[in-house]
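1. Next input, structure requested:
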Amino acid sequence: MSSRTERARDLPRSVFVHEILDPSGRSLTWLEEQGVRVVRGEETWAASHLDEDALIERGRGHVALMGASTNPITRRVIEELPDLAFISKYGIGVDSIDMAAAEEHGVLVTNTPVPENIEAVAEYTVAAMLALRKQLLFYTTERMREGGWRTPDAWGDFVWRKTVGYVGFGRIARAVARRLQGWDTTTLVYDPYIEVQEPGVRQTSLEELLAESDVITLHAVASTANRHLIDEAALSLVKPSAVIVNSARGSLMDLDAVHRAMLGGRLAGVALDAYEHEPPEIDHPLFLLPNVLATPHASAWVRETFQRISDCGAENLAAALRGDVPDNAVNPQVLG
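-> You can find the predicted model right below:
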């Protein structure tokens, strides 16, 4: 066992919850019933936006931090909180945590890859595809109130029998592909980290996927290597009739390049639910275009999903504090 997790046995069992997502509050009450001192952030159901200094100040004296992605847990945070031994992350992605620093200092990180989260994002992704392909951003009730009707300037299109390209083929992407099985889609996958074995799925290069896909859906994790994976060069390969859905991580897309592609008629539409900086600068010119669907990181904004994420985060932390290896440990090697 690492020095920090071992030392935590002799410290008060205390967690600072820097983001509260639990719609009922039961997960934090349950933790308190397990003998854990729970210190709640001042804001609930809202991003608290603590900077490094504030997170360090509020986190002092706690062996654990628990929250989502709004407040990055940086190397400095980890190093200036010597009692910190556990980070219970709400959600799947851990790119808001300096994992190298966590491993170096023996801090155990857990996440919450609950089925409710995966399925909620998969449903959103399919809904966004349809909204873009069916011109639902154009054909609205408001347009009809103003006397508008259908027009040859805005034809709908199919997802049925089209080529769908998945950039990253983890659990959420597979859940999307499963939903489209009955739609006779051609499935292309770019994922350099796995070998895809599913029948009917063709694994290919990113360049081939971009050139052939009618719908491109992003499901890669965020990393330094794939920041702005969808940039000017990538967009130059895309069909002008194609649409892109990003329900993964905002850093995967260069929004300036996307804006130029849209203005130049080189991309038919884009749906965004994740942003490199959240909330994004809403005055970015991309958000003024009519064929852009922008939502506030709401793909998993389902009460049942957030309840299960909160329960899972609490369960992970309770297991870690007992000295067990949680099922959802991201870096169990720090425990030796």
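2. going forward, measure contacts between C-alpha atoms and count neighbours the same way
-> Will do.
3. Leaving out chain neighbours, which residue sits closest to T217?
-> Distances taken as C-alpha to C-alpha, 6 or more residues apart in numbering place V245 nearest to T217, at 4.7 Å, with adjacent residues excluded.
4. likewise D157?
-> Counting by C-alpha to C-alpha, 6+ apart, D157 lies nearest to R133, which is 5.1 Å off, once chain neighbours are set aside.
5. sorry, back to before: isn't there a strand covering the residue nearest to T217?
-> Yes. Secondary structure assignment (DSSP: H, G, I helix; E, B strand; the rest coil) places V245 inside a strand.
6. Would you confirm that it contacts T125?
-> Yes. A contact is recorded between V245 and T125 when judged using C-alpha atoms under 8 Å, the distance being 6.8 Å.
7. anything in contact with each of those two?
-> Taking C-alpha atoms under 8 Å, 6 or more residues apart in numbering as the contact definition, V245 and T125 share the neighbouring residues T217.
8. what's the spacing between the residue nearest to D157 and L293?
-> Taking C-alpha to C-alpha, to the nearest Å as the measure, R133 and L293 are separated by 12 Å.
9. Would you do the same for the sequence below? I want to compare the two.
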Amino acid sequence: MGVVMLSESGTAAFFERIEAALQRAGIAPVHIRHTAGDAIPASALADADVLLAYGHFRCTEEVMRAAPRLRAVVSPWVGTDGFDMEAATRLGIAVVNGQPDEHTQGMAEATVMMILAASYGLPQARHTMESGAARPAEPVAELLAGKTLGIVGLGQIGRRVAALLANWDITLKAHDPFARDVPDGIELLPLDDLLRTSDIVTLHMLLTEQTRHLIDATRLRLMKPDAILINTARGGLIDETALFQAMSSGHLRGAALDVFETEPLPMDSPLRRLPNILLTPHMIGQTKQSRAALVDLAVANVGALMSGTLPKTLRNRTVAETWLRRWADT
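-> You can find the predicted model right below:
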């Protein structure tokens, strides 16, 4: 049985850590350094039982059919944006990601930090400091206490954000069409209602064709004129052109973004010119602890799949019965 690893230039070092850990576990993967957009020779996948790939790799039905023995596609991170989930399910292939508790905690803590930074005017303070101007006569900071926080996406990270802020004297609202067992103290709302009534909106949804540009010009206009928008999830959830227009017109009080439609964020992006926006390079919730845990979980997931066991981080759960019937106890 074979494991094929697919990394790109920015992820090669991380995949090398996984490769070394797999080797210590007695699994010898084939590591392919890949360039996004390049085709993968069919011969490279001919003997692949598990494909461990970066999450935005375009793992299409054609790619999966080129690997007749393929039983699973694994992302070492939460994101599986490039994987064709429907095709994988039709083909009986498991899609698995990585979300250890350390990652959930790190992303939730970082989100709270972004909420506070935007609420207290950190971008404006930095702009004042760097320009050498005197401090404003009136403060720009506002208390978080008394505000309404809208959480879009009530998965593990969204729920952890709510838990961290549960005692902050704020009102918690959420939107998630797939939410089950909503924690006490959170009001579940349709998205448009949440946007209209929240002082701060934080995004925690996966990027799919259905959620791309979920926050567009129309929905930005629904938000309160002095609202704050936070995104530590996926850049494609927001129409960046519409966001720039909304913020430059004064409609939003602030924003904090760790993710962008194009990464790294181009130097000529108009978002960089806004004095009331906090921008970080898709790293804000990544901690030393979460990185180590992601390596360990990737190795555990691959080992489980190779031995005929489905990991807890299975994404396409409807494939489970078919998959186990074929691969259990192999």
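10. hmm, back to that, please determine how far the residue nearest to T217 of the first structure is located from G35 of the first structure.
-> 44 Å.
11. which residue is nearest the centroid of the first structure?
-> In the first structure, the C-alpha nearest the mean C-alpha coordinate belongs to A248, at 4.5 Å (C-alpha atoms, centre = their mean).
12. which non-adjacent residue is nearest that one?
-> Spatially, and ignoring its direct neighbours in sequence, A248 of the first structure is nearest to H219 (5.1 Å; C-alpha to C-alpha, 6+ apart).
13. And that neighbour, what's its match in the second structure?
-> Residue correspondence, TM-score structural alignment: H219 of the first structure in this structure matches H204 in the second structure.
14. same thing with V176 of the first structure?
-> V176 of the first structure maps onto V161 in the second structure, by TM-score structural alignment.
15. residue ranges for the strands of the stretch 151-300 of the first structure, please.
-> In the stretch 151-300 of the first structure, strands defined by DSSP state E, counting those that start in this stretch lie at 163-167, 186-190, 201-203, 215-218, 243-246, 269-272, 292-294, listed in chain order.
16. Of all those strands, which one is nearest A154 of the first structure?
-> Smallest distance to A154 of the first structure across the strands of the stretch 151-300 of the first structure (C-alpha to C-alpha): 12.0 Å, for strand 269-272.
17. Tell me which other helices or strands the closest one touches.
-> helix 115-133, strand 243-246, strand 292-294 (3 or more C-alpha pairs under 8 Å, 6 or more residues apart in numbering; DSSP states H and E).
18. which residues are in contact with it?
-> By C-alpha under 8 Å, 6+ apart, the surrounding residues in contact with strand 269-272 of the first structure are 128-129, 132, 242-247, 250, 262, 291-295.
19. who's in contact with whatever residue of the first structure lines up with V95 of the second structure?
-> Under the alignment by TM-score structural alignment, V95 of the second structure pairs with V109 in the first structure. The neighbours of V109 of the first structure, taking C-alpha under 8 Å, 6+ apart as the test, are 86-89, 102, 329-332.
20. Could I get these in JSON lines, plus columns for secondary structure, distance to E19 of the first structure and neighbour count?
-> Formatted as JSON lines, the entries for the contacts of V109 of the first structure read as follows, by DSSP: H, G, I helix; E, B strand; the rest coil; distance: C-alpha to C-alpha, whole Å; neighbours: other C-alpha atoms under 10 Å:
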{"residue": "F86", "secondary structure": "strand", "distance to E19 of the first structure": "15", "neighbour count": "25"}
{"residue": "I87", "secondary structure": "strand", "distance to E19 of the first structure": "12", "neighbour count": "27"}
{"residue": "S88", "secondary structure": "strand", "distance to E19 of the first structure": "11", "neighbour count": "28"}
{"residue": "K89", "secondary structure": "strand", "distance to E19 of the first structure": "10", "neighbour count": "28"}
{"residue": "A102", "secondary structure": "helix", "distance to E19 of the first structure": "19", "neighbour count": "23"}
{"residue": "A329", "secondary structure": "strand", "distance to E19 of the first structure": "20", "neighbour count": "19"}
{"residue": "V330", "secondary structure": "coil", "distance to E19 of the first structure": "20", "neighbour count": "17"}
{"residue": "N331", "secondary structure": "coil", "distance to E19 of the first structure": "22", "neighbour count": "15"}
{"residue": "P332", "secondary structure": "helix", "distance to E19 of the first structure": "24", "neighbour count": "18"}
